[in-house]
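Enquirer: dropping a prediction and its sequence here:
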Amino acid sequence: MTVLMDNLRGTTFVVIDFEALTPTGRPAEPTEVAALALVVRDGRLVEDGRFESLIQPPAEVPITPRDLVHGMSEAALRRAPGPAAVLARLDQCLTAPPYRLVAQHASTEAGLIARQRQHCPVLGSTPFLDTLKMAKQVIRGMSSYGLDALLRYYGIAQPPGRHRAMPDVEVTADLFRRLLCDGAGAGHWSTLLDLDAAAGLRPKPETSVDVPVQESLFGVQEA
């Protein structure tokens, strides 16, 4: 594990999660994003800052009661900045590459970012590491590799705000640390290139962004 941490020094891992509406017949519309930066210090992967914001969905997309979890309100969503503005602000915080984005089932996050890529070129061109792919390398034979199942496997407590972006990011960061350690111990990876090969996801190409479209990622939080 010491070798792995030495090899990862200098890379910032940005654990990211979106919450979204899933209207029929159109792509998912994000309602919240959170990101947490992790860097190697003194041989440990530690937090280096965080960002969170609600995101205003298009006016024509209905918000149902089941979309409003753990204190989220329709009024707050309708007042929030749109996805282009939020992701542009998040992108402006990414000024010290190299980066890897980290997410559970990362293709979902990659698709949401791709739709706004012109507003967040750094995010849109940054490769992902998928904790689901990492788990399949490290833990064999599970019937489900969903986030809840992996949290149970590692004994990571369910956060009170599960299914809000920041609580999900926090437990995904804990999961990422566990998987990094166990995978290194089992010989699955010892370098960033190994991780890319085992669990990487290349950025998705830019898609249409003709939809309606805070503070520093590693400073003031907005919600």
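Expert: In hand now; what should we look at?
Enquirer: please count neighbours and contacts with C-alpha atoms only from this point.
Expert: Noted.
Enquirer: ok, residue 36 - contacts?
Expert: 14-16, 47-51, 169-170, 173 (C-alpha atoms under 8 Å, 6 or more residues apart in numbering).
Enquirer: can you tell me which of these end up in strands?
Expert: Using DSSP state E, 14-16, 47-51 are the members of those that sit in strands.
Enquirer: is it correct that residue 185 is in contact with residue 4?
Expert: No - using C-alpha atoms under 8 Å, residue 185 makes no contact with residue 4, being 9.7 Å away.
Enquirer: those two: who's more crowded?
Expert: Neighbour totals were compared for residue 185 and residue 4, and residue 4 leads with 17 against 14 (other C-alpha atoms under 10 Å).
Enquirer: I'd like to know how far that one sits from residue 183.
Expert: 10 Å (C-alpha to C-alpha, to the nearest Å).
Enquirer: what sits in contact with each of the two?
Expert: Listed as contacting both residue 4 and residue 183 by C-alpha under 8 Å, 6+ apart are residue 189.
Enquirer: the biggest helix by length in the chain: how far from the chain's middle?
Expert: Counting residues, the longest helix found in the chain (DSSP state H) is helix 165-185. Its chain's C-alpha centre and that of helix 165-185 lie 11 Å apart, by C-alpha atoms, centre = their mean, to the nearest Å.
Enquirer: another one to put next to it:
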Amino acid sequence: MLDSAPSLDGDEDFARQKITYLVIDFEGLTPKGRSPVPVEVAVCAVRLTAAGLVERWRYDALMAAPADVPVTGRFIAQTGISAAMLAGAVPPGRIMADLDARLTDPPYRLVAHHAPTEAGLIAGQREHCPILAAVPLLDTVRLARVVYPELPSHRLDELVRHLRLVPPGRRHRALPDVLITVQVFERLVLEGARAGIWKELRDLDRLGGLAAKRPVAPEAAQASLF
């Protein structure tokens, strides 16, 4: 997927890998004394091949904020998302239901940078996205700590600098953050595989995984990553 990324050309097991990775990011408001409120979501669905990650589809949307949750000046400065932009958006439940309806070709893994944040926001919307809420997660922070233990920080900006990547848009917007996380995830998976850190999906789950926040039936055909 990326010209600068390493590849595993000739490794036939990569080409047989059928997991769809859903790289996801939310932007949200954090009202005092309440759980975070999602106001933007983006997902990029990718599959791993011998040459790297190949995009299958992407999705992004703004979501209306509750009337009693203010859009602060600090939030606007960080994200560029204004109250006027959110006023024309639809409620989170409708967006999450629309996203859930796209998940028709399992098995899946969710991928996020500092995945507990995304896990909490998804759990808060689980009645609207039951399929998404049942998908286990992979945390690129945890994976990065294994692949690059020498780094003093594994924040997304630090990994972008270390890997000499170029963000495809403004940071702290959901879709640009997703697209740069796709690049980071690709490098982590391929460099970790070449270093012998992981060979199968179970290795990624063990080293960087988070269980979904509710019981799920075992997903079929997920034994092999490569």
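Expert: Cool, the structure landed. In this text the structure is predicted, and so the values were computed from the model without any measurement.
Enquirer: TM-score of the superposed pair?
Expert: The TM-score (TM-score structural alignment, normalised by the length of the first structure) is 0.87; 205 aligned residues with a C-alpha RMSD of 1.7 Å.
Enquirer: before we move on, back to that, mean shift of the longest helix of the first structure relative to the second structure?
Expert: Its matched residues in the second structure lie on average 0.4 Å from helix 165-185 of the first structure after superposition (mean C-alpha distance after the TM-score superposition for the first structure).
Enquirer: packing partners of that helix?
Expert: Judged by 3 or more C-alpha pairs under 8 Å, 6 or more residues apart in numbering; DSSP states H and E, helix 165-185 of the first structure is in contact with strand 12-21, strand 29-41, strand 44-54, helix 131-138, helix 147-154.
Enquirer: report the mean deviation for the longest one after fitting onto the second structure.
Expert: Think strand 29-41 of the first structure. So strand 29-41 of the first structure averages 1.0 Å relative to the second structure (mean C-alpha distance after the TM-score superposition for the first structure).
Enquirer: now do that strand and strand 44-54, the angle between them.
Expert: 160 degrees (axes from the mean of the first three to the mean of the last three C-alpha atoms, to 10 degrees).
Enquirer: go on, the fourth one?
Expert: With the same axes, to 10 degrees applied, the angle from helix 131-138 of the first structure to strand 44-54 works out at 150 degrees.
Enquirer: try the first one
Expert: Interaxial angle of strand 12-21 of the first structure relative to strand 44-54 (the same axes, to 10 degrees): 30 degrees.
Enquirer: over to the last one?
Expert: Between the axes of helix 147-154 of the first structure and strand 44-54, defined by the same axes, to 10 degrees, the angle is 150 degrees.
Enquirer: surely residue 69 of the second structure meets residue 34?
Expert: No - the criterion here is C-alpha under 8 Å, and residue 69 of the second structure misses it with residue 34 at 9.7 Å.
Enquirer: so which of these two has more stuff around it?
Expert: In this view residue 69 of the second structure and residue 34 are compared by other C-alpha under 10 Å, and residue 69 has more residues nearby, 13 against 9.
Enquirer: picking that back up, which one among the contacts of residue 36 of the first structure gets closest to residue 99 of the first structure?
Expert: residue 14 (7.1 Å; C-alpha to C-alpha).
Enquirer: which position in the second structure pairs with the closest one?
Expert: Aligned counterpart of residue 14 of the first structure in the second structure: residue 22 (TM-score structural alignment).
Enquirer: contacting residues for its match?
Expert: So residue 22 of the second structure contacts 43-46, 108-111 (C-alpha under 8 Å, 6+ apart).
Enquirer: in the first structure, which of those residues remain in contact?
Expert: Contacts conserved in the first structure for the contacts of residue 22 of the second structure, counting by both residues aligned by TM-score structural alignment, their matches' C-alpha atoms under 8 Å: 43-46, 108-111.
Enquirer: of these, closest to residue 99 of the second structure?
Expert: For these, the nearest to residue 99 of the second structure is residue 43 (8.7 Å; C-alpha to C-alpha).
Enquirer: so the closest one is in contact with residue 25, correct?
Expert: Yes - under the criterion of C-alpha under 8 Å, residue 43 of the second structure makes contact with residue 25 at 6.7 Å.
Enquirer: that'll do, ta.
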